[in-house]
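Peer 1: after the sequence you'll find the predicted model.
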Amino acid sequence: MMLQGRVVLVSGGTSGVGASAARAAAREGASVVVTGRRREQGEKVAAEFGGRYVPCDVADVAQVRAAVDAVVAEFGRVDGLVNAAGLTSRGTLLNTTPELFDAHMAVNLRGPFFLMQAVVADMVRRGEPGAIVNVISEARRGGAPVLAPYVAAKAGLAGLTRNAAYAHRGDRIRINGLDIGWTDTDGEDAIQREFHGAGDDWREQASKKLPLGRLADPDEIADMIVFLLSARSGVVTGSVLDWDQAVVGAHD
């Protein structure tokens, strides 16, 4: 019960890594609030563990602030935040429109920024410690050509993670990030089919190309998120950890 008595807010908790993180946090004793745009799916996930769903499109700063206010009004505080909401639609340097670029910035960078702002403000106001985990991506170091706006936003989130962690060490607020790799989620399935023409066997074909023979599992990532939210991770802050089977910088 590593999160016993904690109140944890999970953005993008309606599916994928966010939903897995919400379930894992609840199993470890936290009161979990799930946010996302899809009400039906969000309520379904929250109902699995007796949690709470609050509608929130992280691209809308007003909704972000309202979601945090709702959690504080109901529970009195926020002890932990997981920024798992993400947009992965494709675009290269040459074909990305201003609208697509802005959408990636809004979801993958601006949303996490203002969620952290609101949550940290609550922690500082109460004078209590807290923990934040940002779900980033190993692609933020360069990524594939079709991920240009995504990489730009996630690279920004990695820098923001370290900046905010440094700024609030004295407030006992730990902020860390995970650079996750290729993960088996419903969202990734939709992306592979829409943008890459993948068939029903895309997971099997992808797995053959990966060193460990399979995609990452959201539940495994969720376990690491819970660890970083908990006191078990000690004094670790400002770390952006590789969570992938690729070894950055290594080559034959």
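Peer 2: Right, received. Where do you want to start?
Peer 1: CA atoms for contacts and neighbours, from now on please.
Peer 2: Noted.
Peer 1: longest strand of the chain?
Peer 2: The longest strand of the chain (DSSP state E) is strand 173-180.
Peer 1: residue boundaries of the strands in the protein?
Peer 2: Under DSSP E, the chain gives strands at 7-11, 31-36, 52-55, 80-83, 130-135, 173-180, 240-243.
Peer 1: for residue 100, see how far away residue 238 is.
Peer 2: 29 Å (Cα to Cα, to the nearest Å).
Peer 1: put this next to the previous one:
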Amino acid sequence: MDIGDPLDFTGRAVVVTGGTRGIGAAIAEAFLTAGADVLVCGRSAPATLPGSGGRPCAFRATDVRDPEAAAALVDAAVARFGRLDVLVNNAGGSPAVDAATASPRFVEKVVALNLLAPFYVAQAANRVMQTQDEGGSVINIGSVAARTPQPGTAAYTAAKAGLLGLTRALALEWAPLVRVNHITTGLIHTESAAEVYGEDGGKAVAGIVPMRRMAVPDDVAHACLYLASTLSAYVSGADLAVHGGGEVPARHLVADPARNPFSSS
């Protein structure tokens, strides 16, 4: 039986939070290229919206930490496209802050952005998707920090661990019409993060990744296409690792750096 191209999203509607730059922009452009109509959001409009083939994304200024604003974002997508098939909860992040001195306000803002906001937008999306014969797909963009904390990331780590748990809980409650999945991202080379990885732009850091390179935003975008497509029709509550195999354990590098098989030297 001919089921057509499972990666053809023509006629499908997609919302990508934090979709104006970096990973979010790559995700938005990937869905546009696949034929979807895409709405992205951010705190403020960028100078240039993500686009593909002469088609730009639609944009709505939204603070997704506000439940009413999150619901309005979904309503705007439905008003514009007539439906909502895919939600990618990409908005997130946090600067490094020592847990001993992190203020309550800082902790609350980090948890709100990385855990509560995805919950709020997903709730609004689910209300729409449950009314559609084809249902829908929610994809939460997480981080290896949920499993492997780094110094300065206590609040972020806790929020991302919560996002993984939330994904599994929502997948349980919203099936069979709405599938909910999680992507664990590893080290990703973006313009904004390049300086974090050192003066060499991350070349040395890439040496601890089994794939011998850091991820690029398109690696995450392609995983989103898979999870939103019929190729993953029976996949829900899953955690898809997009981290190049993880990282070489520090104890291995310390014990014998010369024997590191993934060294870039």
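Peer 2: Ah, there it is. Keep in mind the model is a prediction, meaning the values are calculated, not measured.
Peer 1: report the TM-score for the pair.
Peer 2: Once superposed, chain against chain, the TM-score is 0.89 (TM-score structural alignment, normalised by the length of structure 1); 244 aligned residues with a Cα RMSD of 2.2 Å.
Peer 1: what does the longest strand of structure 1 contact?
Peer 2: 120, 123, 129-140, 158, 161-162, 164-165, 168, 221, 228, 235-244 (Cα atoms under 8 Å, 6 or more residues apart in numbering).
Peer 1: and if you look at stretch 89-101 of structure 2?
Peer 2: Residues from elsewhere that reach stretch 89-101 of structure 2 (Cα under 8 Å, 6+ apart): 16-19, 23-24, 110, 113-114, 118, 121-122, 138-141, 151-156.
Peer 1: what is the burial count for the counterpart of residue 144 of structure 1 in structure 2?
Peer 2: Using TM-score structural alignment, the partner of residue 144 of structure 1 in structure 2 is residue 150. By other Cα atoms under 10 Å, the residues close to residue 150 of structure 2 number 13.
Peer 1: separation between residue 150 of structure 2 and residue 195 of structure 2?
Peer 2: From residue 150 of structure 2 to residue 195 of structure 2 the distance is 17 Å (Cα to Cα).
Peer 1: do the same with residue 169 of structure 2
Peer 2: 36 Å.
Peer 1: now do residue 120 of structure 2
Peer 2: Residue 120 of structure 2 is 32 Å from residue 195 of structure 2, by Cα to Cα.
Peer 1: give me the neighbour count for the corresponding residue of structure 1 for residue 82 of structure 2.
Peer 2: If you follow residue 82 of structure 2 across to structure 1 using TM-score structural alignment, you land on residue 76. Other residues lying near residue 76 of structure 1 total 13 when counted by other Cα under 10 Å.
Peer 1: which residues in the stretch 101-250 of structure 1 form helices?
Peer 2: Secondary structure of the stretch 101-250 of structure 1 (DSSP state H, counting those that start in this stretch): helices at 111-126, 148-167, 186-196, 202-209, 218-229.
Peer 1: want to try CSV for the ones you listed, with distance to residue 179 of structure 1 and mean neighbour count as columns?
Peer 2: As requested, those are exported to CSV (distance: least, Cα to Cα, whole Å; neighbours: other Cα atoms under 10 Å):
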stretch, distance to residue 179 of structure 1, mean neighbour count
helix 111-126, 15, 20
helix 148-167, 9, 21
helix 186-196, 16, 14
helix 202-209, 19, 14
helix 218-229, 10, 21
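Peer 1: which stretch among these comes nearest residue 25 of structure 1?
Peer 2: helix 218-229 (6.0 Å; Cα to Cα).
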